[in-house]
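A.B. asks: based on what follows, work out the 3D shape:
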Amino acid sequence: MKRYKIPFAAPELPDLQNSWWCWATTARCGVKIAIDLAVPRKRAPSEEALRLIVYFVRVCCLRFDFRPKTDPYCQARYTFCPTGSAIPLMKEEDVIEVYRLQAPVWEFKYGDLLGHLKIMHDAVGFKSSLTGKNYTMEWYELFQLGNCTFPHLRPGMDAPFWCNQGAACFYEGIDDAHWKANGTLVLVTTISGTMFNEMAQWVKYDNETGIYYETWTVQASPDKKSTVWFDSYECSKFILRTYQKLADLGAVFKKIQTNYTSIILFSGEPIYLGNETSIFGPQGNKTLAAAIRDFYNPFKPHQSVREFFVDLFKIIDRVILNHQFYLFYNLEYWFLPMKSPYLKIIYEEVPLPVGSKASSGV
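C.D. replies: From the prediction side, this is the model:
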């Protein structure tokens, strides 16, 4: 089993009933992780096992009871889900084709420009055989990528202000030209109306409880077996969760290659710093608060070419020359001791899921 070093002490945990296994439902990561406590049944779990459980709960398992209202300060340049509609109830006997959709980010504005860098956006399409109607479902930022990646530093507010919610968008129609021109539109499986309706209920839950967009994946090194300190939570992860849900319901996927974009930061062991209250509150750490605000300042929107290059130099100085990065993840701040190659965009294969042996497709 891979060993994880956790940079904080494990708090008191509920009785684990001397179980051989502890199941952590990591819905935010879209998987279930079985943690082998590797201890005799009559002995308490080891400190290392407890720390491992706490790590996954803290950085992977966070779901929320409800979606908070967005602050009026958060504004989108492009309206979120302008033609969105409720997910329809399909007839049980319907046969629905499921399509993998992928195109370069901002293809509608820049064409294939970001496609050359393999910075891709993912969605899923559906076609009903009974009605002939097509539908698109995707998950993306409410207030664009920049707002989800870096905060605003507002006058009179000590803490950075985040506009980082993401959400699902469902609407009628598939824009064939958009997906085909520089991307992908390909059939991946076929499901029944019953399976579609069950998926729709899951989407409602997923959308109401997994609410914050996270741009970065953070790894210890470029090696494929490297420790992943933090996983991203963006459009492709929603599609992967959707595919997995369909597989769990019985969908049988075609054997085709599917690649996805990840933007990776490379860091040594992260250091937990605290949350907004513990850092920026009345009893907070003023020195740390100032350092975090100072770090985020160069990432603000720019008004001139000169300002852009001045701030770019500051970013290079801090992230590359001084190996510093402050990460906001699951409402908590972490310090990343950055290391070479610092940042990398990868376009890597993630196979389509395989359902249980008891499952059967349409």
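A.B. asks: from now on I want contacts and neighbour counts done on CA atoms only, so please keep to that.
C.D. replies: OK.
A.B. asks: could you say which helix or strand holds Trp179?
C.D. replies: helix 176-182 (DSSP states H and E).
A.B. asks: how about the helices in the stretch 1-150 of the chain?
C.D. replies: 47-59, 107-110, 144-149 (DSSP state H, counting those that start in this stretch).
A.B. asks: make CSV out of those helices and add mean neighbour count and distance to Asn297.
C.D. replies: Shown next, in CSV, are those (neighbours: other C-alpha atoms under 10 Å; distance: least, C-alpha to C-alpha, whole Å):
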stretch, mean neighbour count, distance to Asn297
helix 47-59, 18, 25
helix 107-110, 12, 27
helix 144-149, 19, 13
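A.B. asks: make CSV out of the ones you listed and add distance to Glu138.
C.D. replies: Listed next are these as CSV, based on distance: least, C-alpha to C-alpha, whole Å:
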stretch, distance to Glu138
helix 47-59, 24
helix 107-110, 15
helix 144-149, 14
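A.B. asks: so which of those helices is nearest Ile256?
C.D. replies: Among the helices of the stretch 1-150 of the chain, the nearest to Ile256 by C-alpha to C-alpha is helix 107-110 (23.8 Å).
A.B. asks: next, the structure of the following sequence, for comparison with the previous one:
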Amino acid sequence: MARPALLFLVSLVLCLSLYVVSCESSLTEAVARPKPAPQCEASHAFCSSGVPAGIPPAPLGIDIFSVYLLRIPRGDAHSDCEDLDCHIIRPTLGFTSKLTNQSYTLAWYPLFGMWNSMVPHLPKKNNNSPVWCKQGAVCVSRTARGWRQPYITQISGDVFEQLMQWTQTVNKSNLDYGAWTVRTWHALNATMWFPVNDSATFVQRACQQLARFGAIINPGQTLKVTRPAIFSRKPQRLGTASQIFGPTGQPALAEKILRFYRDFQPNQSTWHKLLSSLDVLEDLLLRRSLYFYHEGNYWLLPPEFPFVHFITDYLTL
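C.D. replies: The predicted model follows:
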């Protein structure tokens, strides 16, 4: 392996306190959001600076809203973000009323914090299933600070109200927050194994909803987004949690999955972080295997060189 690639890989796994891999859910909004597990508690309240009831007062139908892209650090608009979450620059949608000059930001965040969206809670008994707290949710706040990007469209007050009602539907559905893209290592025509459901794809979905409500999106609008990518050959489905864990499961496979996620647990000592980093390197370089959780199923992912890197995607709005 070339030395620069090895150094990049070592640097990556030594940053376990910042990133951990888990597969993204599909974007189906029909599934109702289940009651969260008791372990799913964020260190700070979600969207504490958002508008009351999660939706602004209904505007006048004659009002006109300008719609534009924003790139904003979560910490600039929210006092309730975690350390990792505060420094992530996310694309969002901004709206400004012509009648009142009131601005709003529409953003997609992990409901239980960034760390909980990436790492499962491990059971006290080794044979039990991990608990995932990956759900995402929409936050509407009375602010539009950030780096303003191109103007997208103008909408009426009625369309703005329709979009706000749609966000309520999203927040009642079972959608996971995710940031990693998993694909083959090909510059052109790469196969994406799992969909991404991050802030950028939410902006894309919101613009699609605006178009369905009658808004005319400026032609040629694209959203540039940089994402961490996992490069892999075709994943192998291992089974559901009930098929792997528990008294009727597969104890050997269950132990391998728990050991894998144990390497990414927070609050490790410096010594344990080093040992965990070596374990991850062993999984990548020797075993050539990673484990992923996706839509209630666990998958075995055979990584391919260069394993992990940042890529740039362009999303059409």
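A.B. asks: returning to what we had before: out of the helices of the stretch 1-150 of the first structure, nearest to Ala289 of the first structure?
C.D. replies: Across the helices of the stretch 1-150 of the first structure, closest to Ala289 of the first structure is helix 144-149 (C-alpha to C-alpha), at 18.4 Å.
A.B. asks: could you list the residues in contact with the closest one?
C.D. replies: Applying C-alpha atoms under 8 Å, 6 or more residues apart in numbering, the contact partners of helix 144-149 of the first structure are Ala76, Arg77, Tyr78, Glu141, Trp162, Cys163, Asn164, Gln165, Tyr213, Glu214, Thr215.
A.B. asks: which position in the second structure aligns with the last one?
C.D. replies: Okay, so that is Thr215 of the first structure. Thr215 of the first structure maps onto Ala179 in the second structure, with residues paired by TM-score structural alignment.
A.B. asks: that match sits in which helix or strand?
C.D. replies: Using DSSP H and E, no helix or strand contains Ala179 of the second structure.
A.B. asks: now the nearest residue to it once chain neighbours are set aside: how far from Ala211 of the second structure?
C.D. replies: The spatially closest residue to Ala179 of the second structure, leaving aside those adjacent along the chain, is Asp198, at 5.1 Å (C-alpha to C-alpha, 6 or more residues apart in numbering). Noted for Asp198 of the second structure: a distance of 20 Å to Ala211 of the second structure, by C-alpha to C-alpha, to the nearest Å.
A.B. asks: among the two, which residue is more densely surrounded?
C.D. replies: Asp198 (22 against 16; other C-alpha atoms under 10 Å).
A.B. asks: dump the residue contacts of the more buried one.
C.D. replies: Asp198 of the second structure touches Trp108, Tyr177, Gly178, Ala179, counting by C-alpha under 8 Å, 6+ apart.
A.B. asks: please apply the same query to Ile53 of the first structure.
C.D. replies: With C-alpha under 8 Å, 6+ apart, Ile53 of the first structure has these contacts: Ala24, Ile35.
A.B. asks: what segments of the second structure are helices?
C.D. replies: Applying DSSP state H to the second structure gives helices spanning 3-13, 74-77, 83-86, 114-118, 157-171, 199-212, 241-244, 251-262, 270-282.
A.B. asks: so which of those helices comes closest to Arg183 of the second structure?
C.D. replies: Nearest to Arg183 of the second structure, of all those, is helix 199-212, at 16.5 Å by C-alpha to C-alpha.
A.B. asks: now do the closest one against helix 157-171, angle only.
C.D. replies: Angle, helix 199-212 of the second structure to helix 157-171, by axes from the mean of the first three to the mean of the last three C-alpha atoms, to 10 degrees: 140 degrees.
A.B. asks: so helix 199-212 of the second structure corresponds to what in the first structure?
C.D. replies: Counting by TM-score structural alignment, helix 199-212 of the second structure sits on residues 235-248 of the first structure.
A.B. asks: buried ones in the matching stretch, by neighbour count?
C.D. replies: Of all the residues in stretch 235-248 of the first structure, those buried under the rule 16 or more other C-alpha atoms under 10 Å are 235-248.
A.B. asks: that stretch vs the second structure, mean deviation?
C.D. replies: Taking mean C-alpha distance after the TM-score superposition for the first structure, the mean distance separating stretch 235-248 of the first structure from the aligned residues in the second structure is 1.2 Å.
A.B. asks: among the helices of the stretch 1-150 of the first structure, which comes closest to Gly84 of the first structure?
C.D. replies: Gly84 of the first structure sits nearest to helix 144-149 of all the helices of the stretch 1-150 of the first structure, at 16.8 Å, using C-alpha to C-alpha.
A.B. asks: all strands of the stretch 1-150 of the first structure, in order?
C.D. replies: 21-26, 31-36, 95-104, 120-128, 134-141 (DSSP state E, counting those that start in this stretch).
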